[in-house]
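>>> Build me a model:
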Amino acid sequence: MKLAVFASGSGSNFQAIAEAIQKGQLEAEIGLLFCDKKTAYVLQRAAALQIPAVTFSPKDFPSKVQYEQEILRLLEENEIELVVLAGYMRIIGATLLARFANRMINIHPSLLPAFPGIHGIQDAFEAGVAETGVTIHYVDAGVDTGPIIAQEKINITTEDTLATLTEKIHTIEHRLYPTVLQKLITTQKERAIDDEKKSLN
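A predicted model of the protein is given here:
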């Protein structure tokens, strides 16, 4: 399956997905990295991995619709089948959602619906909850509100600092994201085979 990864920052989840593909753990190809920040470190990761990358900002366009239309053009041009958000810090608009409904996945560093938004780890830590975790979900028009695909919990201990908790969350993310993506791809392949068998009967 051909993926596009959207990222805005350092790109550690992008790296984890790419490495899982290289190891044969994820039956996919990253056809495109899209980044909305021209100085983000993820672009250096893509260059090192020789993965095509495109970067531009909403500020480069008169409207969000036109920004997303250009992204959509890139996705279609590269024959992208699944969009994977990996630290992409923008809300997806109707232009992309309409074309990629149920084909756009996000990872979030909390046990949704608790602690949505861009500070999920910090918010959970400062709230003093006993556990948090990682959620993988489909993207919808809300902020981290789409249907949940998978979650993994982690306890927050009295020894944890924000830094240690962040490291633990990232460790889970880097393992869980490629695993869940592979399950989704396998399921889709099985459905395609079943559909083909039905059409022959």
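>>> When you work out contacts or count neighbours from here on, use the C-alpha atoms and nothing else.
Fine.
>>> separation between the residue positioned nearest the centre of the chain and I193?
Geometric centre of the chain, nearest residue: L85, 2.5 Å, by C-alpha atoms, centre = their mean. Distance, L85 to I193, using C-alpha to C-alpha, to the nearest Å: 27 Å.
>>> what does N78 give?
Taking C-alpha to C-alpha, one finds N78 at 24 Å from I193.
>>> swap in T95?
Separation of T95 from I193 (C-alpha to C-alpha) stands at 30 Å.
>>> For I154, which three-state class applies?
Following DSSP: H, G, I helix; E, B strand; the rest coil, we place I154 in the strand state.
>>> Correct me if wrong: it contacts T132.
Yes. At 5.5 Å, I154 and T132 qualify as touching, with contact defined as C-alpha atoms under 8 Å.
>>> who's more crowded, those two?
T132 (24 against 16; other C-alpha atoms under 10 Å).
>>> The more buried one against L165, yeah?
No. In this structure T132 lies outside contact range of L165 using C-alpha under 8 Å: 9.4 Å.
>>> what residues do these two have in common as contacts?
Common contacts of T132 and L165, defined by C-alpha atoms under 8 Å, 6 or more residues apart in numbering, comprise I156.
>>> Proceed likewise with the subsequent sequence, for comparison:
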Amino acid sequence: MLKIAVLISGGGSNLKALLDAADDPDFPARIVCVGSDTDASGLDHARAAGVPVFIERPRDAATREEWGERLAAAIRQHGVDGSDDSLVVSAGLMRILPAGFVRAFSPRLINTHPALLPAFPGAHAVRDALAAGATRTGVTVHVIDEGVDTGPVLRQEAVDVRPGESEEDLHERMKQLERPLLVRTVRDIALGELELPGAG
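Prediction:
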């Protein structure tokens, strides 16, 4: 059984999708903890499901690397340590993870991103796609490396941009794709049907 730690910063819609999937006894993974860099509203999804939560605020650490070390220690307390039976999922964590944290867990450290990487990396991917006049964009699940949205792509799903569509409407349609894509990706990693580049 794959043990998962989920990291969030906001409402936790991807977290909720994973929690709902894990309710099925046949789902091959369990969420063992949920962490955040702030008192995120999405932590309530974990609390409602009886999953332990923790908050590690960057401002409580002297440096970014120290914050990463504290985050890693909190995750390891729940048995998620970067080994083959564990996975860290960044599901809306709105911070770049420190290099030391990435080295500790990657490639068993994945992220969702609202673009078809390598196009439109960074924090404003949907806005950037619209500003560039893109007619097609999508969502990506990728391994986190030490760059910004530069890790190996695991899965992608595309969506056509509608004429005159707002950033908010497009992002909402993309989230409808993102949630099941993340669930399928985690399931396939757990079953060994999707290999993580560099694992083992």
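>>> quick one on the thing from earlier: to which residue of the second structure is the residue nearest to the centre of the first structure aligned?
Counting by TM-score structural alignment, L85 of the first structure lines up with S90 in the second structure.
>>> Next one: its match from T135 of the second structure, what distance?
The value you get for S90 of the second structure to T135 of the second structure, if C-alpha to C-alpha is used, is 27 Å.
>>> buried sites along the longest helix along the second structure?
Of all the segments of type helix in the second structure, defined by DSSP state H, the longest one is helix 167-191. Residues 170-171, 174-175, 177-179, 181-183, 185-187, 189-190 are the ones in helix 167-191 of the second structure that count as buried (16 or more other C-alpha atoms under 10 Å).
>>> what about Q25 of the first structure, neighbour count?
With neighbours defined by other C-alpha under 10 Å, the count for Q25 of the first structure comes to 14.
>>> if we can go back for a sec, what span of the first structure lines up against the longest helix of the second structure?
Taking TM-score structural alignment, helix 167-191 of the second structure hits residues 162-186 over in the first structure.
>>> I figured V102 of the second structure was touching V148, is that so?
No. V102 of the second structure lies out of contact with V148 (C-alpha under 8 Å); the separation is 11.6 Å.
>>> Between those two, tell me which one has more neighbours.
Higher neighbour count among V102 of the second structure and V148: V102, with 20 against 12, using other C-alpha under 10 Å.
>>> what's in contact with the helix or strand harbouring that one?
For V102 of the second structure, the host element (DSSP states H and E) is helix 99-105. Here helix 99-105 of the second structure makes contact (C-alpha under 8 Å, 6+ apart) with 65, 68-69, 71-72, 81-82, 88, 109, 144-146.
>>> If we only consider those, which is nearest to V153 of the second structure?
I144 (9.3 Å; C-alpha to C-alpha).
>>> how about that closest one, what's its partner in the first structure?
Here I144 of the second structure is matched to V139 in the first structure, going by TM-score structural alignment.
>>> check contacts around that match.
Residues near V139 of the first structure by C-alpha under 8 Å, 6+ apart: 92, 97, 101-102, 104-106, 145-147.
>>> returning to that earlier point: how close does the residue nearest to the centre of the first structure sit to K59 of the first structure?
From L85 of the first structure to K59 of the first structure the distance is 20 Å (C-alpha to C-alpha).
>>> And Y41 of the first structure, by the same measure?
20 Å.
>>> what's the answer for L165 of the first structure, then?
Applying C-alpha to C-alpha to L165 of the first structure and K59 of the first structure gives a distance of 34 Å.
>>> With I91 of the first structure instead?
The gap separating I91 of the first structure from K59 of the first structure is 15 Å, by C-alpha to C-alpha.
>>> Tell me where the second structure has strands.
2-8, 29-36, 53-55, 86-90, 109-113, 136-143, 153-160 (DSSP state E).
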